[in-house]
Each structure stands twice: as C-alpha cells, then as structure tokens.
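Engineer: Turn this into a structure:
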Amino acid sequence: MTGQKRRAVDSVELAEQAKLKIKVRLEIRKKQEVHRSISARVIIGSPQVEIWVGEKQQAFIVHQHLLTLHSGYFNRRFSIDEEDEKIQLPEVQPKRFTDFVSWMYYGTLLDTDVTESETAGEDNWALGSFLEAPSFQNHCMDDCFRHACRDERRHFVYVTSIESVYKATEKASVARKFTTDLMNCLNPLKKLKEGSEKWNDWTAMLERCPDLKADMENAVRQDWNGTYPWDCQYRDSYMVEEFNLGERWEEQILARRSLEQITMDAATGEMKSVLQLSHLKRKK
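Structural biologist: The predicted model follows:
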C-alpha cells in the first residue's frame, strides 16, 4: 500500500472512530437521563432505611425502593424482610458506598476529592459486583477505567494500579479482562530495559499476581494496530449485562400492589400512584 493510500485509509478510520465516540457519548447521556428520571419518581412515597457501613458503622439514610431498584443484593434482602431496619455492611468502604448512593440518585459519582483514592475505580467496580448492580459497574468501567486511561496524565499503566485491580476484583471479570488487554497492548516489560528498576518492579508484581500473568498468557492475541482497549470500538467487550431500568421498576411496582389498587389510589390524586400508573401505561 502506498503512503497516499495508507493516509487515506487512516483518515477514514479516524472519521469512523470520531463518529463512534459521538454515538457512545450520546448513548451514555441518554442512559443517565433515563436513570435520573426514574430514580426521581421512585423515591416519591418510598420509605427510608438506614444502612450501616464500614468497621465504624457509619449510617447512610437512603430510600428503600431506590436500593431495590438498582441493586439485586438489596432487592433480595428487602424481599425477605421488608422491615429490615438495620442492614450492616462492615466490609464496604464508606467512601465507596457514598459513590454508590450518589450514582443511584443522580447517575454520576460525586465530583469531589473527598471520596477519591488511588483504587477508587476498581473498588467501586467490585462494590457494584457485590451489590449486584451491573449498571453501576458499567458506569465505573466508562468513568473510571476507560476514561482514566484516555486521560494523558494517566496514559501509562502503573504497577500499583494494575495490581490493585487484581486484588479487588474476581476471576473472569471484565475488569480483569480490561486490565489484561491493557497490559498486553501497552506491554511495559517489552518497552523497559531488562534489569532496570522499573522492569524489576513489573516482574515482581507479576510474580505476586499469578492470575494476571496467566491471563496475559491465555488471552486471545490481538494486533491493536495503534488502537487501545479504552477506545470505543472495544467498549462492549468490557460491559456487563444490565437490566432494563423501566421494566425493573414496573416489576417492582406490581410486586407490591395490583394495577387495580394503583389505579384507584391514583384517582384520588395520590402522587406516588399517579406516577406509578403513568409509568405502567407508558408506550412500550
């Protein structure tokens, strides 16, 4: 292929990548709008519960129906005992639960340094796995993993960040798949001089993380050809399957009351029932 043809191909590929970025950005924005809209409706008429988090048992007062909407863990807990007044999560970090609560209400993590940490992204993703909140996991993948890697200030892979992902997440998770692909794509060991201090740091880390070493060796070989795992064309490979939020709220509504009862209550002007009936009768 001549240089001119190569440049023409590169130009087309760049244009396609730009279109895909815009498409993904619009999809994420639309998803957040739906998230905020439904969450705002769910809290009307919802009881509030206390969730006690961390070793020091910090109390979070949260709308119960919002928890059951977004988390399979809480949905199961409250379906067993609707009046479960004190749920304790000593193994959960309060900073990470703060992010989860912010995401439930607003569709985003808190924009503050107070909740930041070097391992916030992977710890949030792991919390989403524990709480059975796939939408939260995907938000973390987009906002913490992919976005952080695109940021020029954090473009290169760090020993501590790679190792922390493998400490926080479970085997065969897409978080580990992303990390494995990142390692194979950027290949720090091949770019560093053998025997150098940094090369030794990477080698020692791989010895401490045999799962990562095995995953790198067993991964399907891919020619990244100037692309990276955080690029939009690979995004679907790192997403976990989500539930439809509108359908889930519908199931949650009808699990508590019949359509007949909701219709009768809505006729009296009760706003919780008015909102629920509107959702149930929405255009499919």
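Engineer: contacts, neighbours, all on C-alpha from now
Structural biologist: OK.
Engineer: Mind giving me the packing neighbours of the longest helix along the chain?
Structural biologist: For the chain, the helix with the greatest residue count under DSSP state H is helix 3-42. For helix 3-42, the packing partners by 3 or more Cα pairs under 8 Å, 6 or more residues apart in numbering; DSSP states H and E come out as helix 64-70, helix 94-106, helix 245-256.
Engineer: any idea which of those is most buried?
Structural biologist: helix 64-70 (a mean of 23; mean count of other Cα atoms under 10 Å).
Engineer: packing partners for that helix?
Structural biologist: Going by 3+ Cα pairs under 8 Å, 6+ apart, helix 64-70 lies up against helix 3-42, helix 72-80, helix 94-106, helix 245-256.
Engineer: buried residues in the shortest one?
Structural biologist: Judged by neighbour count (16 or more other Cα atoms under 10 Å), helix 72-80 contains these buried residues: Gly72, Tyr73, Phe74, Asn75, Phe78.
Engineer: can you list contacts of it?
Structural biologist: Leu67, Thr68, Leu69, Asp84, Phe130, Leu131, Glu132, Ala133 (Cα atoms under 8 Å, 6 or more residues apart in numbering).
Engineer: For the last one, which residues are in contact?
Structural biologist: Taking Cα under 8 Å, 6+ apart as the criterion, Ala133 is in contact with His70, Ser71, Gly72.
Engineer: Please give the structure of this sequence too, so both can be compared:
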Amino acid sequence: MPSQKRKANGHVCECFKAHETKDECEKQALVNEREDCGAKHRAITAQVILYSETVEVLAGNEDKQTFIVHRDLLALHSAYFLDLFKDKGRGVDKQILISMKPSLFADFVSWVYFGEFLKVENDALEGAASVDDLWEWGRVFKAPAFQNFCMDDCRAYCKSSDTNPTKNPWPFINGIKQMYSTTPKESQLRKLAVNSLSYKNPLHKYRKGSAAWKEWKALLTGQDSQEAWINDLREDFSLEAGKDWKKIPPWDDQHRNDYMEKEIALEDRWDAQILARPIAAIKSAALAKTDVRSIIEWAHLQRGVKSEQE
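Structural biologist: Okay, here's the model as predicted:
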C-alpha cells in the first residue's frame, strides 16, 4: 500500500491526512487543538456545575433581563466576576447588575458553559454582527480566553472574504469603524482592523473619485477629528500602509498569535480555583470518598501524577 504520510514533494505529513505541505499540517494541528480545547471546556463545565451555587445576573439598561448562572463557572472564566465575588462574599449578594445588552450576555453565558456562541435559528439574536462588542466585553470581564475565541471568529469572517467577497466583504467601512470605536488604543482588535486596511488598501481598491473612495478617504485622512478613535485610526493607518504582507493575509493562521491575548489554560485556572480551598480537607474527603466535590477536584489535581509515575 502506498504511503499516505510521505508525498512526492518530500514533505512528511505527521497527521496521517496526506497533507502535501507543512502549512496544511499546521492548520490541521490548529483545528485539532481547538477541538481538544472545546472538549476540555465542556468536561470541566460538567464537573464544576455539580456543586456550584447560582447567581442572578440582571443584564441590560432600562429593560433588564435575568440570567441564572453558576457562580463558580463565572469566576473560573472571568477575573472580573472572581474579584466581584471575593468582594461580596459567598451568599451575601446573589444578584448582580451589568449594563451589557442581554443578547450579548446570552452569547457570553453560552461560551462559559459550552465554549461556543449561542446558536439560534436564522441568527435571531444577531450575534454574528456583534463579535466586536463581545470581544470588548471580554476585555471588561477580564476573560482573555473569550477574547481569543471572539478574535478567531473575526478572523474566520475575514478568511471567508477571500473565497466569497460579495457575500462577506472585508474590509468594509462600518466594520472598521466598529472595531476602532468600541475598543481602546492599541487593542488587538484594532490591530487586526488596521492590518486588514494595510493588506487591502481601500484607497487603492476603489476608483479615485468614486463614492466608496471618497468615503474611505474622508475616514482615513484629513484634519484632526473630534473623535479620538478616528485620529488613532488615521495615525495607525499611516504607519501600516504599504507594508509587504508577502501575499499572506493578516488574518491567516500564520499570524494568529499576533492577535491573541495572553491566557492561562482552563485546567490550570481550575487548579487555582480548587487550591483556594484547604487542600488537606479536599484530599481527606476525596480519599475517604465522603464528598463528591472533593473527589472530583482531587482527581483533577492528580490528573498528571499517574502518567508521571508510569
């Protein structure tokens, strides 16, 4: 049987997928990594919610909507909620107010539980148009893993513009405005936006003098604006315009790490959450098999011990 691991061009595929290039192997490895992370995310969720108390989160401004969420799960994924619960103390206040739009918080809660955005028929919640806002809320919530999930979603849309630019155009002016106006200076989302403009410069794409060219020209050049984000965009664009991307789009997986926030692996964050409790009591109850929570948490803490001994 012909080898499916070695191709005629000399590339050795370590994935056993008959990939012809190293780039294909790296993309497959990224897909595998994401699937593995998603499985770990859901497995940890299933264990944490067994013993966690719930809290009421009232999201919105005038028309607030109530969400019932497991307290320890929120604290596990968000340093903002972790700090909030530390300040309030367990059981002191089980109702939290946030100004986040309810439909956006629904997406965040869905990610907290399942590692995915909430899927509703026909995108009824308009989540696909709100990823920029979700990324920014991830920053507010001090949840870098959520920000990176949102960033990958943004990059996926950018990639789709390469194959279907009519349905999914990129960059488009309202998208750039949204990414700059909702996030702070030097944010990773702004970085992706300005790099996209550098790679596909709209002042070169559209015919000079056309309506689209004039709209982009007014946004990217001109006198100082009263809007700080516009001035930031113009400054960033002037620095990045003309960069040689060597035909590799800024949203390609080769550049992925350029836009990622530093995050701690979920299993390590759970370690820290567990170790906030008296470790001797957890071990004692786990070994005596008298407490389900302790058994689960001790098993997690010991996950690497057996393999090391073997």
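Engineer: out of the helices and strands packed on helix 64-70 of structure 1, nearest to Leu280 of structure 1?
Structural biologist: helix 245-256 (6.3 Å; Cα to Cα).
Engineer: Pull the residues that contact that closest one.
Structural biologist: By Cα under 8 Å, 6+ apart, helix 245-256 of structure 1 touches His35, Ile38, Val42, Leu69, Gln276, His279, Leu280.
Engineer: Just give the nearest non-adjacent residue to the aligned residue in structure 1 for Lys214 of structure 2, would you?
Structural biologist: With TM-score structural alignment defining the correspondence, Lys214 of structure 2 maps onto Asn200 in structure 1. Leaving aside its sequence neighbours, Asn200 of structure 1 sits nearest to Glu194 (Cα to Cα, 6 or more residues apart in numbering; 7.8 Å).
Engineer: Can you give me the neighbour number for Arg42 of structure 2?
Structural biologist: Neighbourhood size, Arg42 of structure 2 [other Cα atoms under 10 Å]: 17.
Engineer: so what corresponds to it in structure 1?
Structural biologist: In structure 1, Arg42 of structure 2 lands on Arg36 (TM-score structural alignment).
Engineer: Run through the residues that contact its match.
Structural biologist: Arg36 of structure 1 neighbours (Cα under 8 Å, 6+ apart): Tyr105, Tyr106, Gly107.
Engineer: Now distance to Gln57 of structure 1 too, for the residues you listed, in CSV please.
Structural biologist: Shown next, in CSV, are the contacts of Arg36 of structure 1 (distance: Cα to Cα, whole Å):
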residue, distance to Gln57 of structure 1
Tyr105, 22
Tyr106, 24
Gly107, 25
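Engineer: if we can go back for a sec, just how off-centre is the longest helix of structure 1 within its chain?
Structural biologist: 18 Å (Cα atoms, centre = their mean, to the nearest Å).
Engineer: Can you give me the distance of Phe117 of structure 2 to Arg155 of structure 2?
Structural biologist: Noted for Phe117 of structure 2: a distance of 15 Å to Arg155 of structure 2, by Cα to Cα, to the nearest Å.
Engineer: ranges for the helices of the stretch 101-250 of structure 2?
Structural biologist: Assigned by DSSP state H, counting those that start in this stretch, the helices in the stretch 101-250 of structure 2 fall at 102-114, 131-140, 144-163, 173-181, 188-199, 202-205, 211-220, 228-240.
Engineer: of all those helices, which lies closest to Leu125 of structure 2?
Structural biologist: Per Cα to Cα, nearest to Leu125 of structure 2 of the helices of the stretch 101-250 of structure 2: helix 102-114, 6.1 Å.
Engineer: what residues are up against Asp181 of structure 1?
Structural biologist: Neighbouring residues of Asp181 of structure 1 by Cα under 8 Å, 6+ apart: Met216, Ala219, Pro229.
Engineer: What's it aligned with over in structure 2?
Structural biologist: Match for Asp181 of structure 1 (TM-score structural alignment): Asn195.
Engineer: Can you tell me how far that match is from Asn201 of structure 2?
Structural biologist: Distance, Asn195 of structure 2 to Asn201 of structure 2, using Cα to Cα: 9 Å.
Engineer: Do me a favour and get the end-to-end distance for stretch 108-119 of structure 2?
Structural biologist: Chord length of stretch 108-119 of structure 2, first to last residue, is 12 Å (Cα to Cα).
Engineer: and the nearest residue to Ser103 of structure 2 once chain neighbours are set aside, how many neighbours does it have?
Structural biologist: Spatial nearest neighbour of Ser103 of structure 2, excluding adjacent residues (Cα to Cα, 6+ apart): Leu125 at 6.1 Å. Neighbours of Leu125 of structure 2 under the rule other Cα under 10 Å: 17.
Engineer: Contacts only, for the equivalent of Leu125 of structure 2 over in structure 1.
Structural biologist: Here Leu125 of structure 2 is matched to Thr115 in structure 1, going by TM-score structural alignment. With contact taken as Cα under 8 Å, 6+ apart, Thr115 of structure 1 is in contact with Lys95, Arg96, Thr98, Asp99.
Engineer: would TSV of the residues you listed with distance to Ala15 of structure 1 be doable?
Structural biologist: Listed next are the contacts of Thr115 of structure 1 as TSV, based on distance: Cα to Cα, whole Å:
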residue	distance to Ala15 of structure 1
Lys95	40
Arg96	38
Thr98	39
Asp99	35
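Engineer: Please list which of these are preserved in structure 2.
Structural biologist: Contacts conserved in structure 2 for the contacts of Thr115 of structure 1, counting by both residues aligned by TM-score structural alignment, their matches' Cα atoms under 8 Å: Lys95.
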